[in-house]
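A.B. asks: Structure for this input, please:
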Amino acid sequence: MTKSRDEYRELGGRGEEMAEQLSYEIDFLSRWLPSKLGEDETAKIVDATIDELGLSGDPGAAGRVIGAIMKSRGNDLDGAVVNRLVRERLG
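C.D. replies: A predicted model of the protein is given here:
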């Protein structure tokens, strides 16, 4: 929803009303959604998992690392952030 809100804001005046509605909905619904860990905490988990699996420097192993992380901590993490951090660290 945040992506949609940002896209409406980019439209300027035409999309501002819809962006405001989406902002309200995001704020309202976020009360019941579990909070995700921040990027720093996620980076620590990514680094630890890469070390545990011994896959440092192997870009082809990104799927294995992401799978292991999401299987163990998926509810706490933003998958897009995990994906980006794993790919950055593996090269």
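
A.B. asks: Please count neighbours and contacts with C-alpha atoms only from this point.
C.D. replies: Will do.

A.B. asks: quick one: secondary structure of residue 55?
C.D. replies: Of the three states, residue 55 takes coil under DSSP: H, G, I helix; E, B strand; the rest coil.

A.B. asks: List the residues that contact it.
C.D. replies: Shown in contact with residue 55 (C-alpha atoms under 8 Å, 6 or more residues apart in numbering): 61, 90.

A.B. asks: helices or strands up against the lengthiest helix in the chain?
C.D. replies: Ranked by residue count under DSSP state H, the longest helix found in the chain is helix 13-29. When contacts are defined as 3 or more C-alpha pairs under 8 Å, 6 or more residues apart in numbering; DSSP states H and E, helix 13-29 packs onto helix 2-10.

A.B. asks: run this one through as well so I can compare:
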Amino acid sequence: MSLKQQLIDDMKAAMKAGEKERLAVIRLINAAIKQKEVDERVEMTDPLVMAVLEKMVKQRKDSIAQYEAAGREDLAAQERYEMQVIEAYLPAKLGEAEILAEIDKAIAATGASSAADMGKLMGALKTALAGRADMGLVSKLVKQKLG
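C.D. replies: Predicted structure coming up:
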């Protein structure tokens, strides 16, 4: 079953169970997916849906930081809940050791040896680690390896 279909099924289940908060978050996800389909005129595949979900998680993280800085814990808590529901649809994140192993494999595959090769290396890693790792952390680890 595709991720998009899973979201639709979960939306129906949330409606039947009366889970209003969860239903609202799933509707937000479906709206973002539909918006991307309309804007780009593409059929959403699982990798494209995961990219939308990752973007939504990143937006929630930024919002949480801003709400906490402004002392609005009530809004930060709502964003945390939304982030938790969205992350449930993403694959489990890799640990730092697993990311380093992927970086070593990519270095061997691309022949990267200096910071000048970082773009080529990050391009290879982005496809290999899509949805499974925080690319900010990956970038930091790549800089350490090549620096």
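
A.B. asks: can you pull the buried residues of the longest helix of the first structure?
C.D. replies: The neighbour-count check on helix 13-29 of the first structure (16 or more other C-alpha atoms under 10 Å) flags 16, 19, 22-23 as buried.

A.B. asks: May I see the residues you listed organised as TSV, with distance to residue 80 of the first structure added?
C.D. replies: Listed next are those as TSV, based on distance: C-alpha to C-alpha, whole Å:
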residue	distance to residue 80 of the first structure
16	26
19	23
22	21
23	21
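
A.B. asks: Which of those residues sits closest to residue 6 of the first structure?
C.D. replies: Nearest to residue 6 of the first structure out of the buried residues of helix 13-29 of the first structure is residue 19 (C-alpha to C-alpha; 7.2 Å).

A.B. asks: How about that closest one: what's its closest non-neighbour residue?
C.D. replies: residue 5 (4.7 Å; C-alpha to C-alpha, 6 or more residues apart in numbering).

A.B. asks: which one in the second structure is aligned with that neighbour?
C.D. replies: For residue 5 of the first structure, the aligned position in the second structure is residue 64, judged by TM-score structural alignment.

A.B. asks: Same question for residue 82 of the first structure.
C.D. replies: For residue 82 of the first structure, the aligned position in the second structure is residue 138, judged by TM-score structural alignment.
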